[in-house]
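Enquirer: Sharing a model prediction with you, sequence too.
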Amino acid sequence: MKIGFIGLGAMGKPMACNLIAAGYEVHAFDVVEAAVKEMEGKGAIGAATAGELAARVDVIICSLPNAKIVEGVMTGKGSVFDNCKKGTVIIDMSSVAPNSTKAMAQKAAQKGISYIDAPVSGGVSGATAGTLTIMVGADDETFQKVKPVFDVLGKNIYHIGEVGGGDAIKMVNNLLLGCNMAALAEALTLGVKCGLSVETMKEVISVSSGRSYALDAKLEKFIMADQFTGGFAVDLQYKDLGLALEASRDEKVPLPMTAAAVQVYEAARAKGQGREDMSSVVKVWEDLTGAKIRGTGK
């Protein structure tokens, strides 16, 4: 099985490397030529365009920033769809709205191409270690055909259902994460203003009903350490909440808490924190209230 990998960024590059290490013939393309050259040095076969790559391989994996870029790669000039062989499987591991994936799958089907979604959770460390959680939307036959590829890239592989299902569950998960983090920042601020220490709140909430992944993963390592490099960027969380709002309009589902959380991340972006870890939203509340939350673990 020859695999094409399009998108050699922070997530795509380590995933492509793991496929090479597993013995697959990997063809690589990215708009950043240096990224392709780097992958050639690791054993990949470079391609000058996405279309050139598509003509050579059996399976194509995409890890791209957003749905607009995915659509351009798939259907634009010299596109993947125009150069694929019939029977090619395209795996989109980007985070996009479910209806975007469904629309692309319909176009692919008209050309005899299988198009499935497989967004991931686990970050760059999970991509490097091959321990990602992968959420797959695909028919049973296609899922079984490419599952060995997923087994190289991830530890927890979930076949969610039909195309679009992977994007839907990733979107719901990240909605909860984003709202939980925004709520944690608010709660910490209120607690400090009421005279509580951050250390006390961490100790008590960690064994109480207010405990969350946001508290476990973000409070001590990022907020109390006053260290916001790495992690999951504000810009990415903002994008994922936007996908949820996009889906809510399609499905006519009101999301008032999500809409409020978006404004918290928008405020952080306005302060220039877009590339910082999402937990840096606590700075917004510090500035508004004068509360001292960061650095309490130093």
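Expert: The structure has been received and is ready for your questions. Numbering: from 1, shown residues only.
Enquirer: Only C-alpha atoms from now on, for both contacts and neighbour counts.
Expert: Noted.
Enquirer: Surely His27 forms part of a strand?
Expert: Yes: assessed with DSSP: H, G, I helix; E, B strand; the rest coil, His27 lies in a strand.
Enquirer: what about versus this one:
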Amino acid sequence: MKRIGFVGLGEMGLPMARNVHARGFEVRGYDTRAEAQRAFRETGGRVAASAEEAAQEADAVIVMVRTPAQAEEVVLGDGGVLEHAPRGTLLAVMSTIGVACMRRLGAGARARGLRFLDAPVSGGRARAEAATLTVIVGGTAKDLADGRPLLEAMGSHLAHVGDVGAGTAVKMANQVLLTVSLMAAREVAAIVEAAGVSVETAWDVLRTCTGTNWVVENWPTASGWIERYTPGTSLDILVKDTGLALDLAREEGVPAPMLGLTSPMLVGLVRRLNG
């Protein structure tokens, strides 16, 4: 497996594609934005003129776009990956797009003779740049074995959790826990400050206690998502992902009252930040 098509050179996709290229793979990257294409070209990567061109003659294609609609257009749409990737190509969708969408893409790929991995990632931009992402994989053991060298160019922890859809379900779980923790930490910060304790003092203690979590341990980063919010960044991604998690809970008939409270709270916060 040598020739890689990479569709989506955004906040996460660009450093991921760079790392794949740095590992010696022949990468053709595509993004709709000229600045993303330029940034990839400057690191020595080849830029494709379209998703179609990125997929042609590829041994594997990685899709790292933002939304379910974008993923469906890139994979299933006219001129998309399924129309132009050779039979036997491994398609790894690494976007967070919801279980139902991921299963549709997987079924479409398999119907066209492609292999498929549901492979969302966690870790953020810094770990994408360091190639230390967690890659949560749904698919067959054979497809994962074949794709492992490629995935290991981007992540230091690969977890095989089941068939297509399972990887995304676990990624949804992470996003729910992250969002609930973030909203709870905001409330805790307000409570301790009202009681005369600085947030920094409280966090120093709580980081040694049973209530600690990633948000508490990385409060400057997590609180910065709110304090330095700009549209299209981490909070907007969490809005998308908690909405997809709510869809999954409804589809599976699972009560999710905590998520049902937290997701609208996050939506309201983002609306206020947007003015």
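Expert: Now that the structure is in, tell me what you want to look at. Being a predicted model, the structure only gives us computed values, none of them experimental.
Enquirer: gap between Lys107 of the first structure and Ile113 of the first structure?
Expert: 9 Å (CA to CA, to the nearest Å).
Enquirer: meant to ask about Lys155 of the first structure
Expert: 27 Å.
Enquirer: before we move on, what about Leu176 of the first structure?
Expert: For Leu176 of the first structure relative to Ile113 of the first structure (CA to CA), the value is 34 Å.
Enquirer: Please say which of the two ends up with more neighbours.
Expert: More crowded of Leu176 of the first structure and Ile113, by other CA atoms under 10 Å: Ile113, with 19 against 16.
Enquirer: Aligned counterpart of that one in the second structure, please.
Expert: Matched by TM-score structural alignment, Ile113 of the first structure corresponds to Leu114 in the second structure.
Enquirer: what does Glu266 of the first structure give?
Expert: Under the alignment by TM-score structural alignment, Glu266 of the first structure pairs with Val267 in the second structure.
Enquirer: residues near that match, how many?
Expert: For Val267 of the second structure, using other CA under 10 Å, the count is 18.
Enquirer: Give me the mean deviation of the top helix by length along the second structure from the first structure.
Expert: For the second structure, the longest helix by residue count, based on DSSP state H, is helix 166-194. With mean CA distance after the TM-score superposition for the first structure, helix 166-194 of the second structure departs from the first structure by a mean of 1.2 Å once superposed.
Enquirer: got the buried residues for that helix?
Expert: Under the neighbour-count criterion of 16 or more other CA atoms under 10 Å, helix 166-194 of the second structure has 166-172, 175-176, 178-183, 185-186, 189 buried.
Enquirer: For it, name the packing helices and strands.
Expert: Contacts defined by 3 or more CA pairs under 8 Å, 6 or more residues apart in numbering; DSSP states H and E place helix 166-194 of the second structure against helix 99-111, strand 115-118, strand 133-138, strand 155-162, helix 199-206, helix 214-217, helix 234-252, helix 257-273.
Enquirer: The third one packs against which elements?
Expert: Right, strand 133-138 of the second structure. Short answer (3+ CA pairs under 8 Å, 6+ apart): strand 133-138 of the second structure packs on strand 115-118, strand 121-122, strand 155-162, helix 166-194.
Enquirer: Out of these, which is closest to Cys209 of the second structure?
Expert: helix 166-194 (14.1 Å; CA to CA).
Enquirer: Read off where the helix or strand containing Glu53 of the second structure ends up in the first structure.
Expert: Secondary structure from DSSP states H and E places Glu53 of the second structure in helix 51-55. Under TM-score structural alignment, the match for helix 51-55 of the second structure in the first structure covers residues 50-54.
Enquirer: with the second structure superposed, average distance for the matching stretch?
Expert: On superposition with the second structure, the mean distance recorded for stretch 50-54 of the first structure (mean CA distance after the TM-score superposition for the first structure) is 1.4 Å.
Enquirer: Not counting its own residues, what contacts that stretch?
Expert: 4, 6, 27-30, 47, 60, 73, 78-85 (CA atoms under 8 Å, 6 or more residues apart in numbering).
Enquirer: Figure out how far that stretch is from the centre of its chain.
Expert: For stretch 50-54 of the first structure, the separation from the chain centroid amounts to 24 Å (computed by CA atoms, centre = their mean, to the nearest Å).
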